[in-house]
Structures are given as C-alpha cells and as structure tokens.
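Student: Output the structure for:
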Amino acid sequence: MGSHASWRPQSFSFISHCTVMLTGTNLKSAKALNHRIVMETVRLHAPISRAEIARQTSLTPQTISNIVGELIEADLIREAGKRQQGRGAPSITLGINAEGAYSVGLDLDRDHLTGVLIDLSGTVRQRTHHQLSFPTPEEAVALMAESVHDLVDQEDLSLDKVSGAGIGLPGPIEVLSEDREIATVNPEAFPGWDHSPIVDMLETRVDLPIFLKNNATAAAVGERWYGIGKEVSTFFYLLFGIGLGGGVVIDGHPYEGHSGNAGELGYVPTLNDETEQHGFNGTQPTHLGEHYHLPRLYEQLQQNSVNADSPEDLAAPFAEESPLINDWLDTVVDQLAPLLVSVEYLIDPAVIVFGGRLPSSLLEALISRLDHRRSEMRTRPKGFVPALRQASVGTDAAAKGVATLPIYNLFAPSPYLVSEEQRSQVHT
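Tutor: The predicted structure is shown next:
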C-alpha cells in the first residue's frame, strides 16, 4: 500500500444523470490522473475489458495496458473472467479486488460510537457499536483506538493492509492548519469538545493515516461512492441522527465550502412559534437542529411511558401511530420544507437523499410529507423537481462514509490537482 500514497486526486466527468463515464489524458505528467480514472472506471462498470476502458476514457490501448498491469500487480484490480463479443478470441474482463485494501470508519456522536471495517468493494467486513452518553474526548479516543484494533484483529488482518481510518463527528469542524481538519468546534451540542485535536490524539494510539470529516459530508461521500452517487452526479444529503446534518455533492465531488462545513443545515435559523420551548437548554428554538433535537423527543416519549433512547427505538411507537412522533414529524416538516425548496433553487440537485439512523419507516414518512409540502411552497411550477429518495447505504451511512475517506483519498478522481495547462489538454 505504500506506493499508493504518492497518487494524487485528479478529475473525472459525469456524462448524464444515469451513466457515469470518465475521461483521461495521455500526458505523461498526468499519470496519477489516469491511474485513478482507470480504477474508478473498473469500479463503476466491472466486469469490463481493457478495450472498453480505453473507449470510455479516451486513453490509448498501450496506456490502459500499462496501468492495468500496475493495478493488478498492486492487488487493486483482478482479471474477472472472459467475455465473447463477436468473432475472435474472447476478451478478458476486469473487476475490483475487494481484498486489495481495507479501511476503518468511526462514526461518533453524543450517544454512540459505530465502527466498521470495509474492503475495497465497500462491503462491511466487521462492525462494532457502543451506546454512549456525552463521552469526553479522552474517553472517546480511547474507545476509537480500541475499536480500530478490534475490527482489524477480527478480520485477521495486519495494519499494512488498512489504508487508514476515518472519523465522523457532528459539525461544524474546524480546520486549524495546512488544510488539515484536526479539531472540533461544536461546544453547544458536544460540551467539552471545543478545539479538541482529535486526529492528533488518535494518531498517537493508532499507526494509520487518520481522516476527520463532518459526519454528514462523510455520509454523502459514502453515498456517492457506493450508492445513489453511481447514478447521479449532483445531490444534497440529509443525515438524520441524534442531530441533523447535511452534505453536498456537486458534479461527483463533495463540496465542503471555505471552512469545510458546507451543508451544515442544523444551524440554519428558523422562524418559531412563540409558544414553543424545546431548545437545547429549554429555551425557544433558534435554529433547525433544535426543532429536530431527538433527546427532547425521547424525553417526551419517556414521560408517556414509552421507552426510547436511540433513533432505532422510534420505529415501534411510530408504527403504533404515536401522536408525539406525528407531531414531531409535522414540526420537522414545517421547518425543513422551506430549506429544501431553497436547496432546489440554490444547488439544483438531481436528488435530495435522506439517510442516517432514523428508522426507514420514519424516513419514508418525512419524504412523503415533505414532497407534498414543498410543492405547496414553490412560487411557480418548475420544469425539473429533484426527487426525494432514501439513502441506499443504510443506517450505518456515516460510519461507512468515513470508512470511505481513506480509500477515496487514494483512489477517487478529483478536480483540483491538474494544472490549467493540463486541463486544457484533457479529452472530455
């Protein structure tokens, strides 16, 4: 895996809403671009032959042959079989070698730590989950380190087969230096965590590259890599956990904004009913996240003899048509609908994705109610309306998303590292 670290992200293009195709360059200086594009083409379209890769990427057959040979030698792709197409000898097809690389994802929030070990295909090989209650940074990092070693040991791997570990935390995240996201700054929702150097703390305990992201952005990366992002290039991701977050993917790439916190919709100011009193500290809510605030819903349910202390616990009372949950859903819809209509106009996504730890039944209810409500709020009919869809990655979206970060960093094409001169010569 050591040789892969020198590869740098390069660009790719989405040709349509339903078919993803990549184009490369035959420039010698863009070798890293071509490795990444070939890797991504195999991932998206396997089983695929060398000739098909050449046609899709506009690279020469010789360039494809060289790159494929290097990727096979590195155990990242493999020959998957043979395909007969017309006369002549059958062509050899290629696919991802799932066991060529692994990575760990750690999704931490105020109420839990979920850890997953995924392989190069995105399959979850091992999983661990711990219920928590507002852990300190020191407690959380100790449990993270223990989880990394447990996940790797359970799969009987050595650390040199692991590309790295990703950490997902509720935003906002603070970038301290050299564009490296190494600290958190969310004291209201995460008391005691302000300016905590989580990456540095974990790196002293685990000998792996560590990546830190807003968990909603990371979940969006996971959906782009393994889910709906295979079909569409631009989408907005809503992450429903103990709190509410958002992530943005534009033209196939996560858009993080100037400070790395684009999509952080939980802190968007909202208009309030003066009678409401259910903010973080019992005060009138001032932003969207306080209207969503699950601990307040748990408290109300417990006061009515309903046991609930995790998102998963909401499925049963919702199925029983709990008035409390229905009222909560109505409040969330009232506050979220105008924001989603704004997202339609500001970002123009193909899809708005609903994911996270809320039970599927509640996500479907939110989608149905929001779809109706947003149609009432538009000032005029639109020619295109983004679909509202439930995420395909599942309830461990944030954990799988942050597990994707080390692999994404190594292998995903990215638009930022080709010079303007090179860009002008890339075939698109």
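
Student: all contacts plus neighbour counts: C-alpha atoms, from now on.
Tutor: Noted.

Student: didn't residue 200 look like it was pressed against residue 182?
Tutor: Yes. Contact criterion CA atoms under 8 Å: residue 200 and residue 182 qualify, at 7.0 Å.

Student: When the two are compared, which one has more neighbours?
Tutor: Counting neighbours by other CA atoms under 10 Å for residue 200 and for residue 182 shows that residue 182 has the greater number, 21 against 12.

Student: The more buried one: what's it in contact with?
Tutor: The contact partners of residue 182, taken as CA atoms under 8 Å, 6 or more residues apart in numbering, are 174-176, 196-200, 212.

Student: want to put them side by side, so please do this one too:
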Amino acid sequence: MNQTLGARPSPDLTGANVEDAGEHNRAVVLRCIHRQAPISRAEIARRTGFTKPAIARIVDRLLDEGLIMEARRRHGLRGQPAIELEINPDACFAIGINIDRDHLTILAVDAVGNVRARVHHEKRFILPTEFLQLTSDAISHFQRSRLIDDARLAGIGLAMPDWLGEISLLGKPRAYQEWTEFDVRAALENLTQHPVFIENEANAAALAELDYGLGAESSSFFYIAVNACPGGGLVLDGNGHRGAMGLSGEIGWLPIADGGDGKAQKVQLLGEIFSLFSLYDFLSRQGVEVSVPHDLLTLDTHGRRLVSQWLKEMSAHLAVAVKHIGMIVDPDAVLVGGRLPIRIVDELLRYVHEHLDANDVTLPSLHRASIGEDASAMGAAAMPMAAALMLASADVAQRTRSPLKNMDRLNS
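Tutor: Just a heads-up that it's a prediction; the model follows:
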C-alpha cells in the first residue's frame, strides 16, 4: 500500500495487527486533512494511496466523531461538486503555557491553531509560586468565560527553558534558583485533571512552525529563538529531534571567536552575546533604556541606529552558526524567530545574508519564522493537540518529560 503525505514518512506497519492498522490508516487520513485542508475525499485517496471505499469509511468515522467537518462544495469541475473537508476547529482545544525569564504567556488554542484567548504577563523572573497562581487564574478564566470547552480539552502544554533558575543573568534574584528544586510537572498535574505535556521552549517553537507554520513547506529545519536567552530547536523529517540527552539544538553553547581588525580573538559562547537581554544591556550602556521587546519599536533615530549597530555585529556570529548548522545537520532551512520583533528580525537577516555566499549550495535557506512572539506558547499547545489529532509530531515522551536541571552535572 503506497502512502505519501508530503515529505513525511508514514510510521512502519511491520507486525501491526488489523486494529493497529485501522488506527494507523485513520491517523494518516487525519494528518492529510490537517496538512492539506480544504481537501476532497478523492484528493485524500490520491495522496494516501488508500482506496476510495476505505477513505469513505474513515472519513465517515471522523465526521461522526466531530474531528472533521464538511466545509464547502468545490464547483467548476465536471460532475458533482466535490465536498471539501477540514479539521473541525471545535473538535478539541489545548492550553499552551510559556514561562521564561522575562514573561509568562498562556494561550487557549482550537484544533486548527486559532488562538481563542491569550493571557500575557510581561514581567521578569517570575517565581514558581506566582507562576502557579497566574496559570491557575488564566485556566479558570478560560473555563468560566467558555472560551474553550473543558470536556474537549486535549491537555495542557508547557514550554520553558532548561536550567531556568541556573543561568547567570544580570538582575536575576537569588530566589530565582527555586526553579531548580521546583517540580513543575507535579505542580501542574495537581492543578488539572488533564494531561500535561512539557518541552523545551525552543523545541516547542519549532513544533509550532512544524504544525502551524513553515512546516508545510519544509520537513527538516533548525529554529533559532531570540529570547531572553537564545535557544534552538531541530526538526528532522517532520519530527522534533531532542538528542540522547535532550541537548539537541542548544545553540547558546556554540563558541564564537570575537575580535577582528588585528585584535586577539576572544572566544565566547553565542548565548553570552546574542539575546534580548544582551541587546538591552548594550543599549543601556549607551544611555538608552529598553526593558521589553515592544520598546525596540518606539526608539528615536539614535536608538534605532544603536540597534542596527548591534544587529550588524551579531549578524557575523549568526552567519557562522548558520554555516555550522548547515554542515552538521544539513536541514532544508534555518528559521529565526522568538520574541525579537518581526521588523528587527528582518533587519538582522538582511545583515546575515551579507555574510553568506548566495552561491554556496551547502548552506540551508535562511528565513524569518512565520509565527511571532507567541511561538513557544503555540508550540506548547501544539503538543496535546498533536496527540489528540494523531499528528506525526506527537511525542508520548512529552507526557513524562521534565525540564533539564542541575547544569553542573554536564561538567562532571
């Protein structure tokens, strides 16, 4: 049985029994509708290789379950107008939470990725107790306001950096180390009866692109998140790739040699010089105070000139990172996103392209990520949604995973 779904391989059916095969076929059809909607039954049959009677049975079942809907009739073709199918937005819902060193964002998302509600707190170094209270309040608000159907809630996803309380940062309070001892999984599971999914925030942002963004065009890419601290997420053949220890994509550890014009080179980690906090610090030393990403869009001419100066300096380092990623991982593309405003990401990428050889076929293409500042929260919601809709990006390990802690163990 020949099955194709874009560039993504179908799961191996070797040794599957009839029931397993039936669930697999159902998942293949659901994924096809999710990726290609609106799409007719005949087109699903062509893309999956299943017979038309098999497609009819599977589609009828998905319609009965409320997972998909008949959207419209396509006119203009010979014969009866084709009925197009889509995922039912109300089929299920998910809550996506993103906690970082400078904010907390909580989204309520429907089955096609529409954000039904958003709660955002622009605040630095939120402690675990406050995080739990704010999260509980947001979930209660979503439920009381009927913004989501709690009976159809697929789960709650959390995207957060590894070693959240351990990275040394200017202004970080001593109490922030509480995150190292805090069992965030247990706390969230005590807060809700729904399944809890956890992932690194950069990996989550990559999953958001995979299921709701540029993943429709590229099944292998590296995501660079420009946040309070930088992060990276890797997608290979339509699946998130974490590595043996969960360290895949940790681009902040990339050593960068700094120092031109005949000066002795100083080797620094990319994470020490390329981040939102690094940009804020650079501007502060020049007498320009910025504390949140939106402030970068309201600067005067002097401030904008300083931002451009910093971007040009960072572009050389980012170009080196892109070259390394291209040679080691060989993805289709490198996407740059995170909390850096879109206009500034575009300016950064213009400078990066100046350091890259347009004729070098070994380089991956470089693009701005399609999902903006809420990418990690969207990716957090995408985890339970992928499980509910049986998408290729679903990962059962997210149901038991917890953030990495105790960084000193890496050096032991």
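
Student: quick revisit: drop anything exposed from the contacts of residue 182 of the first structure.
Tutor: Applying a neighbour-count criterion of 16 or more other CA atoms under 10 Å, the buried members of the contacts of residue 182 of the first structure are 174-175, 196-199, 212.

Student: ok, of these, which one's closest to residue 235 of the first structure?
Tutor: When these are compared for distance to residue 235 of the first structure (CA to CA), residue 212 comes out closest, at 21.6 Å.

Student: Tell me the secondary structure at that closest one.
Tutor: For residue 212 of the first structure, the secondary structure call by DSSP: H, G, I helix; E, B strand; the rest coil comes out as strand.

Student: and it, what is it in contact with?
Tutor: When contacts are taken as CA under 8 Å, 6+ apart, residue 212 of the first structure is in contact with 166-169, 181-182, 199, 402.

Student: now with 7 Å?
Tutor: Contact partners of residue 212 of the first structure, counting by CA atoms under 7 Å, 6 or more residues apart in numbering, are 166-168, 181-182, 199.

Student: Of these, which are reproduced in the second structure?
Tutor: For the contacts of residue 212 of the first structure, the aligned pairs still in contact in the second structure (both residues aligned by TM-score structural alignment, their matches' CA atoms under 7 Å) are 166-168.

Student: and residue 237 of the first structure, which of the three is it?
Tutor: Look at residue 237 of the first structure: counting by three-state DSSP, its state is strand.

Student: Could you identify the residue of the second structure that aligns with it?
Tutor: The equivalent of residue 237 of the first structure in the second structure is residue 223 (alignment by TM-score structural alignment).

Student: which SSE is the residue most central in space within the first structure in?
Tutor: Residue closest to the average C-alpha location in the first structure (CA atoms, centre = their mean): residue 219, at 2.3 Å. Residue 219 of the first structure is located in helix 215-226, with elements delineated by DSSP states H and E.

Student: Trace that helix over to the second structure and give me the residue numbers.
Tutor: Matched against the second structure by TM-score structural alignment, helix 215-226 of the first structure falls on residues 201-212.

Student: same thing with stretch 131-145 of the first structure?
Tutor: Aligned by TM-score structural alignment, stretch 131-145 of the first structure corresponds to residues 122-136 of the second structure.

Student: The matching stretch: which residues count as buried?
Tutor: Within stretch 122-136 of the second structure, the residues that qualify as buried by neighbour count (16+ other CA under 10 Å) are 124-128, 132, 134-135.

Student: same thing with stretch 304-318 of the first structure?
Tutor: With burial defined by 16+ other CA under 10 Å, the residues of stretch 304-318 of the first structure counted as buried are 306, 308-311, 314-315, 317-318.

Student: Over to stretch 353-371 of the second structure?
Tutor: Residues of stretch 353-371 of the second structure classed as buried: 353, 356, 363-371 (neighbour count, 16+ other CA under 10 Å).

Student: Quick check: the farthest pair among these?
Tutor: With distances taken as CA to CA, the most widely separated pair in these is 356 and 371, at 24.3 Å.

Student: just the helices in the stretch 151-300 of the second structure please.
Tutor: 178-181, 184-191, 201-212, 270-273, 276-285 (DSSP state H, counting those that start in this stretch).

Student: Residue 113 of the second structure: which of these is closest?
Tutor: Using CA to CA as the criterion, the shortest distance between residue 113 of the second structure and these is 6.6 Å, found for helix 201-212.

Student: list the helices and strands that closest one packs on?
Tutor: If you count contacts as 3 or more CA pairs under 7 Å, 6 or more residues apart in numbering; DSSP states H and E, helix 201-212 of the second structure packs onto strand 153-160, strand 231-236, helix 375-388.

Student: To residue 210 of the second structure, which of these lies closest?
Tutor: Using CA to CA as the measure, strand 231-236 is the one of these that comes nearest residue 210 of the second structure, at 7.9 Å.

Student: quick one: buried residues of that closest one?
Tutor: 231-236.

Student: Identify, from those residues, the entry nearest to residue 66 of the second structure.
Tutor: Nearest to residue 66 of the second structure among these is residue 235, at 30.0 Å by CA to CA.
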